[in-house]
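**Q** After the sequence you'll find the predicted model.
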Amino acid sequence: MRTRLLQGLSLLSTGLLAGAFGYGAANLVPTFNAVPIDMRLDFHAELMKMNGITMQATMAVSALSSLALAALTRGRTRALAGAAALLAVASFLITRFGNVPINGRIKQWAATEPPTGYADVLRRWELFNDARTLTAVVAFALLTFLALRETAPCPKGHDQREAA
């Protein structure tokens, strides 16, 4: 029962993470690029205030629940849950060391003016955003595969627990 609850928590939190990053990549970034730069900087700076706590918490729950799931299981389930945990940690590290420093610059630019060459910095932020989105989506896909695999009927004479 504890394993199923952890599996549900890891699937939910990683799905929320992948969904939030996916929505940002598919909708926010193109919108950022379509509006005047001062509007983008103001909105981006305000959005990061809100995202700071919620996204870090989601990444932490995703990584920790996937890691706990890996610790409580064995075989292929352990490997896939562990891989999902590593991918969630990768999303955090990409965010922390890639996007967050650039967010700090954007906050400064919103209060003043963007410097010459700001477009290259914004493109780098988008590359980091794409990378963290990809890691979150793959983590979610792995956990979804686990959930679907465990609910699929086993061939006659096989116990589902043996497959895990």
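**A** All right, it came through fine.

**Q** switch to C-alpha atoms for all contacts and neighbour counts from now on
**A** OK.

**Q** Show me what the helix ranked longest in the chain is packed up against.
**A** Using DSSP state H, we find that the single longest helix of the chain is helix 37-72. Packing contacts for helix 37-72, counted by 3 or more Cα pairs under 8 Å, 6 or more residues apart in numbering; DSSP states H and E, involve helix 2-23, helix 29-34, helix 75-94, helix 100-111.

**Q** Please list the outside residues in contact with stretch 121-131.
**A** With contact meaning Cα atoms under 8 Å, 6 or more residues apart in numbering, stretch 121-131 is reached by F21, A25, V29, S91, I94, T95, G98, N99, I102.

**Q** Below is an additional structure, to be compared with the one above:
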Amino acid sequence: MTKNIIRFLNIIMAALVAGTIFGIWVGYNPKDLSAPTFIEQQQSAINALNTLMPILGLITILLTLTSALLHKNEKRAFLILLIATIFLVLSGLTTKFGNQPINSIVMTWNMNSPPNNWMELRNNWWFYHEVRTLSAFIGLCLIVWTSMKND
């Protein structure tokens, strides 16, 4: 019963994290935005998500690792869940060391006077976002796949 509850919570949390990241990837590509629009949109998203998402990500990583440990006697499921954990950690580290430093800089910007390098930072942020989107999605897929294979 415990294994099923952890598995269920793991799927829900991984879906929330990957879904939020995916939604940003689909709906908020900044490449065609003017500087003021980009700054306003980015500052709003940072205010809304900068605290919540790392907490959800950490919970998801811990649930995935717990699920792996609960499957330690099932070698295939154990390994797949450990790999999923690695992908989720990669997504978190990309956020922490790629996106969040740029977020901190963007939060200091005035939308009416963007810095000269705003497009470079925007493009770097988007690259890191694509990396974390892919890694979170792979993690989610592995979690769901393991759950389907262990019914």
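**A** In hand now; what should we look at? These numbers were taken from a predicted model, which means no experiment stands behind them.

**Q** Quantify their similarity with the TM-score.
**A** The TM-score (TM-score structural alignment, normalised by the length of structure 2) is 0.92; 149 aligned residues with a Cα RMSD of 1.4 Å.

**Q** which of the contacts of stretch 121-131 of structure 1 has the most neighbours?
**A** S91 (27 neighbours; other Cα atoms under 10 Å).

**Q** correct me, but it touches V138?
**A** No. Using Cα atoms under 8 Å as the test, S91 of structure 1 is too far from V138 to be in contact (10.6 Å).

**Q** so how far does the longest helix seen in structure 2 sit from its counterpart in structure 1?
**A** When structure 2 is parsed with DSSP H, its longest helix is helix 118-149. Compared with structure 1 after fitting, helix 118-149 of structure 2 deviates on average by 0.6 Å (mean Cα distance after the TM-score superposition for structure 1).

**Q** mind listing what's buried in that helix?
**A** For helix 118-149 of structure 2, burial by neighbour count (16 or more other Cα atoms under 10 Å) applies to 118-119, 121-122, 125-126, 128-144, 146-147.

**Q** try stretch 18-35 of structure 1
**A** Applying 16+ other Cα under 10 Å to stretch 18-35 of structure 1 flags A18, G19, A20, F21, G22, G24, A25, F32 as buried.

**Q** Tabulate these (CSV), appending distance to L12 of structure 1.
**A** As requested, the buried residues of stretch 18-35 of structure 1 are exported to CSV (distance: Cα to Cα, whole Å):
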residue, distance to L12 of structure 1
A18, 10
G19, 10
A20, 12
F21, 14
G22, 15
G24, 18
A25, 20
F32, 28
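
**Q** Look up how far M39 of structure 1 lies from the most centrally placed residue in structure 1.
**A** By Cα atoms, centre = their mean, structure 1 has its centre lying nearest to A136, at 3.6 Å. Distance of A136 of structure 1 to M39 of structure 1, given as Cα to Cα, to the nearest Å: 28 Å.

**Q** same check, this time on A81 of structure 1
**A** Noted for A81 of structure 1: a distance of 41 Å to M39 of structure 1, by Cα to Cα.

**Q** So between these two, which is more surrounded?
**A** Shown here are A81 of structure 1 and M39; by other Cα under 10 Å, A81 has more neighbours (30 against 13).

**Q** The more buried one: what's it in contact with?
**A** S66, L67, L69, A70, L142, L143.

**Q** let's see it at 10 Å
**A** 7, 10-11, 63, 65-74, 87, 139-140, 142-143, 146 (Cα atoms under 10 Å, 6 or more residues apart in numbering).
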